[in-house]
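In: I'd like to go over a predicted model; first the sequence, then the structure.
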Amino acid sequence: MQSYVNGLGLGASLIMAIGAQNAHVLRMGIRRQHVLITVVACVIIDIVLIALGVAGAGAVIQSSPTLLQIARWGGAAFLLWYGLRSWRSLVTPKSLQLGEQATAPNARQALASVVALSLLNPHVYLDTVVLLGSVGGSYPDSQQRLGFSFGAMTASVLWFTALGFGAVQLSGVFQRPVVWKGIEALTGATMIALAAGLVFTG
């Protein structure tokens, strides 16, 4: 039980930080577009990466400079593109409308978007595979490692569910053009800041 609580606490502290995944889930929730698909995809990706990390994949990634460089530059490019795309909406004349179908992605596009945003973002691997994997893998007993993993996975389920469907409930407030443009501006700034951090601190 203690290892489960430790995993829950560490997982929550990492996953609740402002990042690319959270900004995207919030955005989709506010727009009420494929929220379930987005939330489920984020949770499944986290579960798989946490399991791989605790099983030892984190040590493999850390020991490979090539993999780290690929993740760094590829992730920076993707985050920069996503951030600039969000900022582009600030200069478009029309405001977002709930239920607007012209700009709404279909289910396949929504799934591809969240998968790409998750797997092309190196911070996801650093948080789940490397950090959570290193801490969870340090437990000497297999039951403790399993408990830690389940705790971290539970944090992912609770957070993404609350974030995505909570944003749906608040979408009426966020729907106002001025507020939505603020969300887009914050999303763009977050993505570009993460990209810059990868380039200049890597």
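Out: Happy to help now that I have it. Numbers count the residues shown, from 1 in each chain.
In: CA atoms for contacts and neighbours, from now on please.
Out: OK.
In: now name the helix or strand holding P140.
Out: Counting by DSSP states H and E, no helix or strand carries P140.
In: now it: how far from V130?
Out: 17 Å (C-alpha to C-alpha, to the nearest Å).
In: and the two? which has more neighbours close in?
Out: V130 (26 against 9; other C-alpha atoms under 10 Å).
In: got a list of what Q97 touches?
Out: Counting by C-alpha atoms under 8 Å, 6 or more residues apart in numbering, Q97 makes contact with R31, Q175.
In: could you check how far it is from R176?
Out: Look at Q97 and R176: by C-alpha to C-alpha, they are 9 Å apart.
In: again with L126
Out: Counting by C-alpha to C-alpha, the gap from L126 to R176 is 36 Å.
In: same check on V168?
Out: 14 Å.
In: neighbour count: those two, which is higher?
Out: Neighbour tally, V168 and R176, criterion other C-alpha under 10 Å: the higher count belongs to V168, 21 against 14.
In: does that one count as helix, strand or coil?
Out: helix (DSSP: H, G, I helix; E, B strand; the rest coil).
In: check the gap between it and D46 for me.
Out: From V168 across to D46, the span is 22 Å (C-alpha to C-alpha).
In: now Y125: which helix or strand?
Out: Assigned by DSSP H and E, Y125 belongs to helix 122-125.
In: what's the next helix or strand after that helix in contact with?
Out: Heading C-terminal from helix 122-125, the first helix or strand you meet, by DSSP H and E, is helix 133-137. With contacts defined as C-alpha under 8 Å, 6+ apart, helix 133-137 is touched by 7, 50-59, 145, 148-149.
In: nearest to A162, of those residues?
Out: Of all the contacts of helix 133-137, A162 sits closest to G7, with 18.6 Å by C-alpha to C-alpha.
In: comparison target below:
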Amino acid sequence: MLTLLTGTLFGLSLIVAIGAQNTFVIEQGVRGEHVGAVVAVCAVSDLVLIAAGVGGAGAVLTASPGVLRVVRWAGAAFLLAYAAFALRRARRPGALRADTSRPPARVGTVVATAAALTWLNPHVYLDTVVLLGSVAATHGAQRWWFAAGAGLASVVWFTALGHGARLLRPVFARPAAWRVLDLGVAVVMVVLAVGLLTTA
């Protein structure tokens, strides 16, 4: 149980920071669009990455820096493109009304975006695969209990974040609030993209 709790706390320490993935989950939660699908993509992706890290994939990534370099550039390009879409939504009044007055995004588009924001983020490999995998290895035979705790943290966090964001919907009944949200999303994406490019 102690190892499970340690893994849970460590997992939370890695995913609670607001980044591109969490920002998208919040955005979809506020809009009320395919929240379950977004939560599932993010949580399952984390479970796969955690299992890979504990299973030893971190050593492979450490030995192949070129892979992370490619992911870094692809991720930066995707983040900048997403920022541009968010800015366009902020400039178009028709896209700023309450989510019930605009056609919802297609589930395939939303799922693909969630997957891209997860798998094109090089930090997810450094944090979840390399770092978490290394820390889990220090627990020896108990490392899979550590992994289970980290996986539990991901499932609980994304579920709470996605479904909890609905509490903000009354605020976003006003068009100005949507403008602020989309501008905030654009800023976060640009900052993250610049961070990726400057460390390339």
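Out: Yep, it's here. Computed from a predicted model, the values in this text were never measured in an experiment.
In: quick one: TM-score?
Out: Scored by TM-score structural alignment, normalised by the length of the second structure, the superposition of the two chains gives a TM-score of 0.93; 199 aligned residues with a C-alpha RMSD of 1.4 Å.
In: against the second structure, where does the helix holding Y125 of the first structure fall?
Out: The alignment of helix 122-125 of the first structure onto the second structure (TM-score structural alignment) covers residues 122-125.
In: centre of the chain to the matching stretch, how far?
Out: For stretch 122-125 of the second structure, the distance from its own C-alpha centre to the chain's C-alpha centre is 11 Å (C-alpha atoms, centre = their mean, to the nearest Å).
In: equivalent analysis for stretch 33-44 of the first structure, please.
Out: Distance, stretch centre to chain centre, for stretch 33-44 of the first structure: 11 Å (C-alpha atoms, centre = their mean).
In: residues of it that come out buried?
Out: Within stretch 33-44 of the first structure, the residues that count as buried by 16 or more other C-alpha atoms under 10 Å are Q33, H34, V35, L36, T38, V39, V40, A41, C42, V43.
In: output those residues as JSON lines; include the columns secondary structure and distance to S64 of the first structure.
Out: Output for those, formatted as JSON lines (DSSP: H, G, I helix; E, B strand; the rest coil; distance: C-alpha to C-alpha, whole Å):
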{"residue": "Q33", "secondary structure": "coil", "distance to S64 of the first structure": "38"}
{"residue": "H34", "secondary structure": "coil", "distance to S64 of the first structure": "36"}
{"residue": "V35", "secondary structure": "helix", "distance to S64 of the first structure": "36"}
{"residue": "L36", "secondary structure": "helix", "distance to S64 of the first structure": "35"}
{"residue": "T38", "secondary structure": "helix", "distance to S64 of the first structure": "31"}
{"residue": "V39", "secondary structure": "helix", "distance to S64 of the first structure": "31"}
{"residue": "V40", "secondary structure": "helix", "distance to S64 of the first structure": "30"}
{"residue": "A41", "secondary structure": "helix", "distance to S64 of the first structure": "27"}
{"residue": "C42", "secondary structure": "helix", "distance to S64 of the first structure": "26"}
{"residue": "V43", "secondary structure": "helix", "distance to S64 of the first structure": "27"}
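In: how close does the spatially most central residue of the second structure get to L79 of the second structure?
Out: In the second structure, the residue lying closest to the centroid (C-alpha atoms, centre = their mean) is Q21, at 2.1 Å. In this view, Q21 of the second structure and L79 of the second structure are 10 Å apart by C-alpha to C-alpha.
In: so for these two, which residues contact both of them?
Out: Between them, Q21 of the second structure and L79 share the contacting residues L117, judged by C-alpha under 8 Å, 6+ apart.
In: returning to what we had before: looking at the contacts of helix 133-137 of the first structure, which is nearest V199 of the first structure?
Out: For the contacts of helix 133-137 of the first structure, the closest approach to V199 of the first structure (C-alpha to C-alpha) belongs to G58, at 21.3 Å.
In: can you tell me what L186 of the first structure aligns to in the second structure?
Out: Per TM-score structural alignment, L186 of the first structure is aligned with G184.
In: helix or strand for that match, which one?
Out: Assigned by DSSP H and E, G184 of the second structure falls in helix 175-198.
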